[in-house]
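Peer 1: here you go, sequence then predicted model.
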Amino acid sequence: MNISKRAQQFQETLRERGLDLTVVELPDSTRTADDAARALGCEKAQIVKSLVFKDTSTGAPVMVLASGTNRVDEKTLAEQLGSTIGKADADFVKRVTGYSIGGVPPLGHKEQLTLLVDADLLAFEETWAAAGTPHAVFKISGKITDILPEHRVVAVK
């Protein structure tokens, strides 16, 4: 299957990390959790949302991998981090991850990010995450935490 250059680059990132996972590109957008669940025929909760925040005191990037059904409570996250956070703008997201909003994968970023994983994602043995473009995704069989670099599991709501 032919996939775009950006999705191919992420596929190579997976291979470099020794992960035998396959990127697929869909004709329909997977930019939102609703779009992705509809296109993949799975539960919205199985979609991994990659959300980037900024530590307001240090400017450091913080990525939250949230279940598609969950709305992230910034106050709850800030309490768990011991710091205040705010939503990052599109330019910041692109600069620190190397990807545009709507296609940000959970790993393989330009800069090191504090990585927080929604505890609700651990209920699933199969999840789907963005793979570099708003049309590209990859399936994670097993717990998402098995493929991630250093991370913390947290409550996001």
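Peer 2: Looks like it arrived, so ask away.
Peer 1: please count neighbours and contacts with C-alpha atoms only from this point.
Peer 2: Noted.
Peer 1: ok, then the element right after the longest strand seen in the chain?
Peer 2: As assigned by DSSP state E, the longest strand anywhere in the chain is strand 47-55. Next along the chain after strand 47-55, taking DSSP states H and E as the criterion, comes strand 61-67.
Peer 1: what's in contact with that next one?
Peer 2: 44-55, 72, 96, 106, 112-118, 120-121, 156 (Cα atoms under 8 Å, 6 or more residues apart in numbering).
Peer 1: now these: which count as buried?
Peer 2: Burial by neighbour count, 16 or more other Cα atoms under 10 Å: within the contacts of strand 61-67 this picks out 44-55, 72, 96, 106, 113-118, 120-121, 156.
Peer 1: which other helices and strands contact the host helix or strand of residue 140?
Peer 2: Using DSSP H and E, residue 140 sits within strand 136-141. Contacts defined by 3 or more Cα pairs under 8 Å, 6 or more residues apart in numbering; DSSP states H and E place strand 136-141 against strand 23-25, strand 126-130.
Peer 1: try it against this one:
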Amino acid sequence: MSKSVNRVQEAAKSLGLDVEVVRMPDSTRTAADAAKACGCEVGQIVKSMIFEGVESGDLKLLLVSGAHDVDLTTISDHVGEGLTRADPKRVREETGFAIGGVSPIGHLAPIATWMDDTLLSYQEVWAAAGAPNAVFRVAPDDLKAKIGAKALPLNSA
């Protein structure tokens, strides 16, 4: 297993999340690919999207349902500032994950996190586990509580 995947497993354990990382034979880089591989609805896929605050420069993690796109104009009202896409190199340096394998847990440093409230309508969701073909299943309520994510109302997106 890669260092990134091991870090996700250790983070889950330290947070008290009972998860098992599953390696898929193919990439789960897109929500559609992940849903097919996991045998679930696209909406149950957690897209871990990293943005940069326009004013603060801080990285922000948005956990978004695979069924939703992100409208940066609307999101800024919830996050408190405008957002731009974060540079992939910075994402890797500061989170320890490459784009396509960013996990909601196990970052190298704390990161402010918001979670699409649509994810909470499912009993379980699937999230990236530190590599493009590694995922884990988790109860979304548990994940939100354990990582202290703020609500992100996207159900009308």
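Peer 2: Structure received. Keep in mind the model is a prediction, meaning the values are calculated, not measured.
Peer 1: before we move on, the earlier item: the helix or strand just after the strand holding residue 140 of structure 1 vs structure 2, mean deviation?
Peer 2: Sequence order places strand 152-154 as the next helix or strand after strand 136-141 of structure 1, per DSSP H and E. For strand 152-154 of structure 1, the mean deviation from structure 2 after alignment is 0.9 Å (mean Cα distance after the TM-score superposition for structure 1).
Peer 1: just to revisit the earlier point, which of the helices and strands packed on strand 136-141 of structure 1 sits most buried?
Peer 2: Highest mean neighbour count among those (mean count of other Cα atoms under 10 Å): strand 126-130, with a mean of 25.
Peer 1: what's that strand aligned against in structure 2?
Peer 2: Counting by TM-score structural alignment, strand 126-130 of structure 1 lines up with residues 124-128 of structure 2.
Peer 1: give me the residue at the spatial middle of structure 1.
Peer 2: Centroid check for structure 1 by Cα atoms, centre = their mean gives residue 50 as the closest residue, at 2.8 Å.
Peer 1: what does that one correspond to in structure 2?
Peer 2: With TM-score structural alignment as the criterion, residue 50 of structure 1 matches residue 48.
Peer 1: now swap in residue 79 of structure 1 and tell me
Peer 2: Under the alignment (TM-score structural alignment), residue 79 of structure 1 pairs with residue 77 of structure 2.
Peer 1: quick check, its match in a helix?
Peer 2: Yes - judged by DSSP: H, G, I helix; E, B strand; the rest coil, residue 77 of structure 2 forms part of a helix.
Peer 1: count the neighbours of it for me.
Peer 2: 10 (other Cα atoms under 10 Å).
Peer 1: from residue 96 of structure 2, how far out is it?
Peer 2: Per Cα to Cα, to the nearest Å, residue 77 of structure 2 is found 28 Å from residue 96 of structure 2.
Peer 1: residue at max distance from the center of structure 2?
Peer 2: Here the centre of structure 2 is the reference, and by Cα atoms, centre = their mean the most remote residue is residue 55, at 22.7 Å.
Peer 1: so it makes contact with residue 81?
Peer 2: Yes - counting by Cα atoms under 8 Å, residue 55 of structure 2 does reach residue 81; the two are 6.6 Å apart.
Peer 1: need the contact list for the closest residue to residue 31 of structure 2 other than its chain neighbours.
Peer 2: In this structure, residue 31 of structure 2 finds its nearest non-sequential neighbour in residue 66, 5.1 Å apart by Cα to Cα, 6 or more residues apart in numbering. Contacts for residue 66 of structure 2 were tallied using Cα under 8 Å, 6+ apart; they are 31, 32, 42, 43, 44, 45, 46, 47.
Peer 1: corresponding residue for residue 66 of structure 2 in structure 1?
Peer 2: Under TM-score structural alignment, residue 66 of structure 2 pairs with residue 68 in structure 1.
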